[in-house]
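*Asks:* A structural model of the following input is requested.
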Amino acid sequence: MSQSVVAKRYAVALFEIGKGKSNLDQLEEELLVISDVFKNDETLNQFLDNPRVSREKKKEFVRNVFKDVSQDTLNTLLLLIDKRRVDIIEDLVSEFIKMKNEARGIAEADVYSVRELTEEETKQIQETFAKKMMINNLRINNIVDPSILGGVRIRIGNEIYDGTVKTQLKRLEQKLVTANK
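*Replies:* Reported below is the predicted structural model:
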């Protein structure tokens, strides 16, 4: 079974618990911190992957390091240690956030532009694409990419809307090449 399928199962379980207790926002914040810790602390990953360290020592360590998180989040971490699935934490966090956003009608968008977008431009993109996607809100992550020359490329989930000058020039070139044949 692939890691993403397994991660989704754990994320669904935690999501349902959070929905029942109305603490999805708190769980998301905790999971983001945990994900960040696991991404940036290689020694933590090595410790938890070490077969010579007992599960109980690993669990005790995790209880101490993440003592401020909710019991539900901590229980999920401890279960991942028991099942030797600590390596799926980043996928679990990603799936959890995706489910939470979907339940609230929120989508994440990566917007590539040649320069940092202004507040007005960001708001206009949010409103336009929220209507187009039939969602309540669109969270924008602006990525500056000077190679696109101008315009914007927007990625929402698996969909890409490309209005960049670079792409328009490529299309024009293709039309000219096929017209000359």
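*Asks:* all contacts plus neighbour counts: C-alpha atoms, from now on.
*Replies:* OK.
*Asks:* residue nearest the centroid of the chain?
*Replies:* What sits nearest the mean C-alpha location of the chain, by Cα atoms, centre = their mean, is residue 94, with 4.3 Å.
*Asks:* burial count for residue 153?
*Replies:* Number of residues near residue 153 (other Cα atoms under 10 Å) recorded here: 20.
*Asks:* and for residue 10?
*Replies:* A count of nearby residues for residue 10, using other Cα under 10 Å, gives 21.
*Asks:* so it makes contact with residue 93?
*Replies:* No - Residue 10 is beyond contact range of residue 93, at 9.5 Å (criterion: Cα atoms under 8 Å).
*Asks:* I'd like the structure of this one too, to check against the first:
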Amino acid sequence: MKKGISAGEIVEPYAKALMSIAREQDLVDRMGEDVGMLREALQSSQELQQFLDNPIVKAESKKSVLRQIAGDSVHSYTLNFLMLLVDRGRILFLDDICQNYQAQLRQLKNIVLAEVTSAGELSDGQKDAIRDKVKAFTGASDVELEIEIDPDLIGGIVIRVGSQVLDASLRGQLRRLSLSLS
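*Replies:* Predicted structure coming up:
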């Protein structure tokens, strides 16, 4: 990689190019599913990420593995895009490109991402209640939840939507109480 070039300067143009192709071909949702599946594969397998990031591994080997992973489950345009990333030496940015594509898709469809940190597992009813609150708060047409479990919260939840944070955790309440007492 050239000096002075940040990952953002690489990630965003590729994600925009993928979105442009998806819009031209009326495949925005389909490619959204594809990049979601690819992100899950990368996040669930550290070995896969290391394999794709390794500069010593030949491009043909990377392409072969990607073809096996993708199989018939991804659209041919998505597969061609993956091959292009390998050819251009940009496959190590795959997760970031997919994440950027998903952000563009959410913006296009007026969907917000709510990052929820909870002390324990949330029921479907609780997830629906969070979605409703975030919809009312943001005016979005839909809400995607990204849920993380953090037992250190003791109880309650923390919701992040963009730069806004709603801390309804017991830890947060204790912190606020301690600040007000001091």
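*Asks:* just give me the match in the second structure for the residue nearest to the centre of the first structure.
*Replies:* Using TM-score structural alignment as the criterion, residue 94 of the first structure maps onto residue 99 of the second structure.
*Asks:* list the contacts for that match?
*Replies:* Neighbouring residues of residue 99 of the second structure by Cα atoms under 8 Å, 6 or more residues apart in numbering: 35, 39.
*Asks:* which SSE is it in?
*Replies:* Per DSSP states H and E, residue 99 of the second structure falls inside helix 94-108.
*Asks:* from the chain's centroid, how far away is that helix?
*Replies:* 7 Å (Cα atoms, centre = their mean, to the nearest Å).
*Asks:* mean distance, the helix or strand that that helix is followed by to its aligned residues in the first structure?
*Replies:* Remark: after helix 94-108 of the second structure, the chain's next helix or strand is strand 111-118, criterion DSSP H and E. Strand 111-118 of the second structure, aligned to the first structure and superposed, deviates on average by 1.8 Å (mean Cα distance after the TM-score superposition for the first structure).
*Asks:* measure residue 15 of the first structure to residue 6 of the first structure for me?
*Replies:* 14 Å (Cα to Cα, to the nearest Å).
*Asks:* and those two? which has more neighbours close in?
*Replies:* residue 15 (22 against 15).
*Asks:* how about the more buried one, what's its match in the second structure?
*Replies:* Here residue 15 of the first structure is matched to residue 19 in the second structure, going by TM-score structural alignment.
*Asks:* I'd say residue 12 of the first structure and residue 98 touch.
*Replies:* No - at 10.4 Å, residue 12 of the first structure and residue 98 do not qualify as touching, with contact defined as Cα under 8 Å.
*Asks:* counterpart of residue 6 of the second structure in the first structure?
*Replies:* Match for residue 6 of the second structure (TM-score structural alignment): residue 2.
*Asks:* what about that match, how many neighbours?
*Replies:* Neighbours of residue 2 of the first structure under the rule other Cα under 10 Å: 6.
*Asks:* please apply the same query to residue 54 of the second structure.
*Replies:* A count of nearby residues for residue 54 of the second structure, using other Cα under 10 Å, gives 13.
*Asks:* for it, give its distance to residue 113 of the second structure.
*Replies:* 31 Å.
*Asks:* and what of residue 34 of the second structure?
*Replies:* 18 Å.
*Asks:* ditto for residue 180 of the second structure
*Replies:* In this view, residue 180 of the second structure and residue 113 of the second structure are 32 Å apart by Cα to Cα.
*Asks:* neighbour count: those two, which is higher?
*Replies:* Neighbour totals were compared for residue 180 of the second structure and residue 113, and residue 113 leads with 20 against 8 (other Cα under 10 Å).
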